[in-house]
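J.: Structural data only, the sequence is not supplied:
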């Protein structure tokens, strides 16, 4: 296949760019490849909302910028922060034009929420399913544009670069498209494209216990890494403090940060409200602080989880703001009027990724990245709550603006067919499952919320063994989605460990007990 624009991923980042470029150039072809159903993405599960300065009487761009810089712990790119924050109102206006709905109060104004790390009420939301609502509106608009083709259940295996083709005119590393697996037929084909956009989401499944959906296996980052793109800040994995605890360790249900903003307390097994012991902001401290404090409480007590106490809150108001969370708790026989909610930190968001400039350009020609798979410099060492959807909207717009002024140049190259000669169909799926579980346990135990140099060095040795085993499987057997995902997760895990070892000071979401700064232990 050929396309003018190949977009890998169907979340807020990929869809926003696709809709804009398709509206601008109805004669150009946009192909969106997504490995699950078209609406399955990290965007779909974003509960909190979009951080945007709207109430200029109490809030300001300056305050939002300051909050973002504080959360990023000195590692944000300040010019990027200013750009993203100031574009918020315009990007919200576009969402409204596309039909996205957000909650309003009795006065008819946006019902703004407040989350950890924010100094003012500025979170625009749709109940507790904001991402789902944005995804719905974007998909509806995408389907109205005949030059957008969405290909669900198609898995991007690898980017096509100079390594695969002979291009006499290529003076620099260039992307020509991607190899794609049709998951229903098993066929592998190429999509040659003038522009390729990675909008492939996060890496949560690398840790197993995560708020991310099952598809979040870091595919875009791994593909870019193998293509030799620059990857940065992978050590900054954000753990959400409050995922609903599941004794089997399989829960991915998020108890939104907005619940703490609404007034919920964190308590240990003894009923003690512990956050004021650590931070003056108590439950409204940034996510890295809250996660580290919970981790410290659990290590002291040996308990498996702490509690989120909502029993003092107005239950009718809670149900109105968080109907999805209320119903999920009810399905687990947790009555929030009388029962505390068992919660535990889980991997949630990656602040690093494929390094891009303000136009979304990677270090590879014709390859762009947007959303969670990219590293823009906005988040620094730790993401401020609800800044991620805003970042995706702004960078999708920037990439669109860049291409709106340019013709698409379809490079005259022949891409070789995928060569799987000599491979066989694997009958040992158990090997993939075992290696995946081993990798996830390794990352949780050695490369989690709190790390040490010894654990990281052990992790490097263990992951080299897993990598060697999986590469043998990859070379010997025909491609499957699960095998590719495992290979990608190993690449991502390697990057996280290597870049963790390179960091010599604790910043934001990165905490190593061998570095000088420690959280206060009570």
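T.: Perfect, I can see it now. Note that this is a predicted model, so its numbers are computed, not measured.
J.: Going by C-alpha atoms from here, please, whenever you check contacts or count neighbours.
T.: Fine.
J.: would you list every one of the helices in the stretch 351-500 of the chain?
T.: 388-404, 429-446, 453-476, 481-502 (DSSP state H, counting those that start in this stretch).
J.: need the ones you listed in CSV with mean neighbour count, can you?
T.: Formatted as CSV, the helices of the stretch 351-500 of the chain follow (neighbours: other CA atoms under 10 Å):
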stretch, mean neighbour count
helix 388-404, 22
helix 429-446, 17
helix 453-476, 16
helix 481-502, 21
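J.: Let's have those in CSV, adding distance to residue 57.
T.: Shown next, in CSV, are those (distance: least, CA to CA, whole Å):
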stretch, distance to residue 57
helix 388-404, 21
helix 429-446, 44
helix 453-476, 48
helix 481-502, 42
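J.: and of those helices, who's closest to residue 516?
T.: Among the helices of the stretch 351-500 of the chain, helix 453-476 comes nearest to residue 516, with 12.7 Å by CA to CA.
J.: quick one: contacts of that closest one?
T.: 422-424, 432, 435, 439, 442-443, 446-447, 483-484, 486-487, 490, 494, 497-498, 500-501, 512, 514 (CA atoms under 8 Å, 6 or more residues apart in numbering).
J.: out of the helices of the stretch 351-500 of the chain, which comes closest to residue 203?
T.: helix 481-502 (7.5 Å).
J.: Show residues contacting that closest one.
T.: 155, 157, 183, 203, 205-206, 217-219, 221-223, 225, 233-235, 432, 436, 439, 443, 447, 453, 456-457, 459-460, 463, 466-467, 470-471, 474, 510.
J.: What is the burial count for residue 12?
T.: For residue 12, the count of nearby residues is 30 (other CA atoms under 10 Å).
J.: right, and it touches residue 45 too?
T.: No. In this structure residue 12 lies outside contact range of residue 45 using CA atoms under 8 Å: 11.3 Å.
J.: In contact with the residue most central in space within the chain, which residues are there?
T.: In the chain, the centroid-proximal residue (CA atoms, centre = their mean) is residue 202; its distance is 3.4 Å. Neighbouring residues of residue 202 by CA under 8 Å, 6+ apart: 42, 212, 216-218, 349-350, 372-373.
J.: what do you get if the cut-off is 6 Å, keeping everything else the same?
T.: Counting by CA atoms under 6 Å, 6 or more residues apart in numbering, residue 202 touches 216, 218, 372-373.
J.: who wins for most neighbours among those residues?
T.: Highest neighbour count within those, by other CA under 10 Å: residue 372, with 30 neighbours.
J.: That one - nearest residue in space that isn't next to it in sequence?
T.: Sequence neighbours aside, residue 201 is the residue nearest to residue 372 in space, at 4.9 Å (criterion: CA to CA, 6 or more residues apart in numbering).
J.: and that neighbour, how many residues sit next to it?
T.: 32.
J.: That one belongs to a strand?
T.: No. Counting by DSSP: H, G, I helix; E, B strand; the rest coil, residue 201 is located in no strand; its state is coil.
J.: now stretch 278-292, how far from the chain's geometric center?
T.: 21 Å (CA atoms, centre = their mean, to the nearest Å).
J.: Pull out the buried residues from it.
T.: Residues of stretch 278-292 classed as buried by neighbour count (16 or more other CA atoms under 10 Å): 278-279, 282-292.
J.: another structure for you, compare them:
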């Protein structure tokens, strides 16, 4: 299969790029593959919103820039921060033109929220399901454009470069990817002039995460195996307030906007502990709040802390956070009477595939945008609601690059996927066992607070898992679960290795041996 633009991922980054490209180049073919349903992505679960400066009487680009730089703890790229934040209002207006609807106040103006790390009210939202609304609007527009082919339940296995072509070259070029049709098991060879990784985050590497089950770091792992530059993988952001549960797997997110609305964090005995850690209390940045919760749990031996909403206006809370209110009720939590039990959970990766301002990676004809990238915007810690903004801006920048530059592309005879000598694995328990081992290893040894001892132990344990899974991969027919596990192992290796290389604590990275 040949296509002009090949996009891996169907979140806000990938869909925004597809829509822009399709409208500008109606005779060019765009192909999007996504391993889940068309709307399944980290975007769909983004509750907070899009941080943009809309009212310069009460806010300013400079204030938003300063808040971003403070959260990033000295590791942001200032030029990137300036570019993304000043572009924000234009990109938001485009979303609204495409049909995305956001909450308005009594005067008819956009109702702006405030989240941790923000000095002003500037978060545009749709109730507490902003990502869901953006995804709905973008998919609706995608389906109206005839030159876009969206293929759900198609899993990208590996990028095609000189390695698959048995060629030796100093400059690596991407020619497309091998893709598994999960419905019939066929492996497609998709050849493209430009390939874009918009494959989302890595939350499932930790098991306990606010991300959906599809967040297995596939884009980063594929880029890593293709020898693209990967940077800042040590900066895993843990969201401070995921709903506590004894069950493993995806955790329900209690949006940071709830604390912006006035909720308090308390220990089991009622102590409002954030007041003793930071002048901003519950509205400190995520890295600080998560580390403080982690410290309180270690001191007390308890399994969770609590979010107290009992003093808030109940009707206003239900209006702003209907999904959160209903989910709490379904878990026998009446927020007017009961505190919500919460714990930090893996939420967002600030590092990833290194890209320039146009979204170009270190591999020719390979671009990337969204959470799988390291743009320089977030530095050591992402400011709340800057992620959807980043995805919108970088999708636009990749589009602009294609408008002004012709792709230098050499036709290649690409071999079909070769699975000679492989069999359908009979021992699926090997995959399940190693997945649990990996997730447990990452939570216990590579969590919110790290140490050189635990990180070195993690490398030793990960090596055992890696060897067993690679052996299974060599003899097995391709399956999504096996490829996902392989990708998560690659991602874990990058997180651990780059953690050990960081010799100072910054933002979301905290190592007790760096004190």
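T.: Ah, there it is. Treat the numbers as computed from the prediction; the structure is a model and nothing was measured.
J.: re the thing from before, let's have the contacts of residue 202 of structure 1 in TSV, adding distance to residue 415 of structure 1.
T.: What follows is those, written out as TSV (distance: CA to CA, whole Å):
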residue	distance to residue 415 of structure 1
216	28
218	25
372	29
373	26
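J.: Compare those with structure 2 and list the overlap.
T.: Retained in structure 2: 216, 218, 372-373, out of the contacts of residue 202 of structure 1 (criterion both residues aligned by TM-score structural alignment, their matches' CA atoms under 6 Å).
J.: Tell me where the stretch 51-200 of structure 2 has helices.
T.: 61-71, 78-97, 130-144.
J.: Present those helices as JSON lines; the columns should include mean neighbour count and distance to residue 173 of structure 2.
T.: Converted to JSON lines, these look like this (neighbours: other CA atoms under 10 Å; distance: least, CA to CA, whole Å):
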{"stretch": "helix 61-71", "mean neighbour count": "20", "distance to residue 173 of structure 2": "34"}
{"stretch": "helix 78-97", "mean neighbour count": "17", "distance to residue 173 of structure 2": "26"}
{"stretch": "helix 130-144", "mean neighbour count": "20", "distance to residue 173 of structure 2": "28"}
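J.: Tabulate those (JSON lines), appending distance to residue 168 of structure 2.
T.: As requested, the helices of the stretch 51-200 of structure 2 are arranged in JSON lines below (distance: least, CA to CA, whole Å):
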{"stretch": "helix 61-71", "distance to residue 168 of structure 2": "42"}
{"stretch": "helix 78-97", "distance to residue 168 of structure 2": "34"}
{"stretch": "helix 130-144", "distance to residue 168 of structure 2": "38"}
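J.: Nearest to residue 309 of structure 2 among those helices would be which one?
T.: helix 130-144 (21.3 Å).
J.: Mean deviation, the closest one versus structure 1?
T.: Aligned to structure 1 and superposed, helix 130-144 of structure 2 gives a mean residue distance of 0.4 Å (mean CA distance after the TM-score superposition for structure 1).
J.: re earlier: what separation do you get for the residue nearest to the centre of structure 1 and residue 275 of structure 1?
T.: Per CA to CA, to the nearest Å, residue 202 of structure 1 is found 29 Å from residue 275 of structure 1.
J.: Now for the closest residue to residue 2 of structure 1 other than its chain neighbours, how many residues are close by?
T.: What sits nearest to residue 2 of structure 1 in space, not counting adjacent residues and going by CA to CA, 6+ apart, is residue 192, at 4.6 Å. By other CA under 10 Å, 25 other residues sit near residue 192 of structure 1.
J.: Looks like residue 192 of structure 1 contacts residue 177 (just checking).
T.: Yes. In this structure, residue 192 of structure 1 is within contact of residue 177 by CA atoms under 6 Å, at 4.5 Å.
J.: which residues sit against stretch 370-385 of structure 1?
T.: Contacts of stretch 370-385 of structure 1 (CA under 6 Å, 6+ apart): 13, 68, 71-73, 75-77, 80-81, 199, 201-202, 221, 236, 351-356, 392, 507-509.
J.: Which among these count as buried?
T.: 13, 68, 71-73, 75-76, 80-81, 199, 201-202, 221, 236, 351-356, 392, 507-509.
J.: dump the residue contacts of the closest residue to residue 514 of structure 1 other than its chain neighbours.
T.: Once flanking residues are discounted, residue 514 of structure 1 sits nearest to residue 452: 5.8 Å by CA to CA, 6+ apart. Contacts for residue 452 of structure 1 (CA under 6 Å, 6+ apart) come out as 512-514.
J.: now those in CSV, with neighbour count?
T.: Listed next are the contacts of residue 452 of structure 1 as CSV, based on neighbours: other CA under 10 Å:
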residue, neighbour count
512, 24
513, 14
514, 14
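J.: With secondary structure and distance to residue 305 of structure 1 as extra columns, can I get those residues in TSV?
T.: Conversion of the contacts of residue 452 of structure 1 to TSV gives the following (DSSP: H, G, I helix; E, B strand; the rest coil; distance: CA to CA, whole Å):
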residue	secondary structure	distance to residue 305 of structure 1
512	strand	22
513	coil	22
514	coil	25
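J.: Could you grab the helix/strand/coil label for residue 246 of structure 2?
T.: coil.
J.: From residue 483 of structure 2, how far out is it?
T.: From residue 246 of structure 2 to residue 483 of structure 2 the distance is 28 Å (CA to CA).
J.: Ok, residue 381 of structure 2 next?
T.: 29 Å.
J.: And the contacts of stretch 435-442 of structure 2?
T.: For stretch 435-442 of structure 2, contacts defined as CA under 6 Å, 6+ apart pick out 205-207.
J.: Could you rerun that using 7 Å?
T.: For stretch 435-442 of structure 2, the external contacting residues (CA atoms under 7 Å, 6 or more residues apart in numbering) are 205-207, 458, 485.
J.: go on, stretch 286-293 of structure 2?
T.: 116, 237-240, 344, 381, 448, 507-508.
J.: By neighbours, which of these wins?
T.: residue 381 leads the contacts of stretch 286-293 of structure 2 on contacts (other CA under 10 Å) with 32 neighbours.
J.: is it fair to say residue 296 of structure 2 lies in a helix?
T.: Yes. Residue 296 of structure 2 sits within a helix when classified using three-state DSSP.
J.: Pull the contacting residues for it.
T.: Contacts of residue 296 of structure 2 (CA under 7 Å, 6+ apart): none.
J.: I'd like the distance between it and residue 303 of structure 2.
T.: Residue 296 of structure 2 is 10 Å from residue 303 of structure 2, by CA to CA.
J.: what do you get for residue 15 of structure 2?
T.: Distance from residue 15 of structure 2 to residue 303 of structure 2, counting by CA to CA: 39 Å.
J.: Show me which of those two is the more surrounded one.
T.: Counted by other CA under 10 Å, residue 15 of structure 2 and residue 303 do not tie: residue 15 has more neighbours, with 25 against 15.
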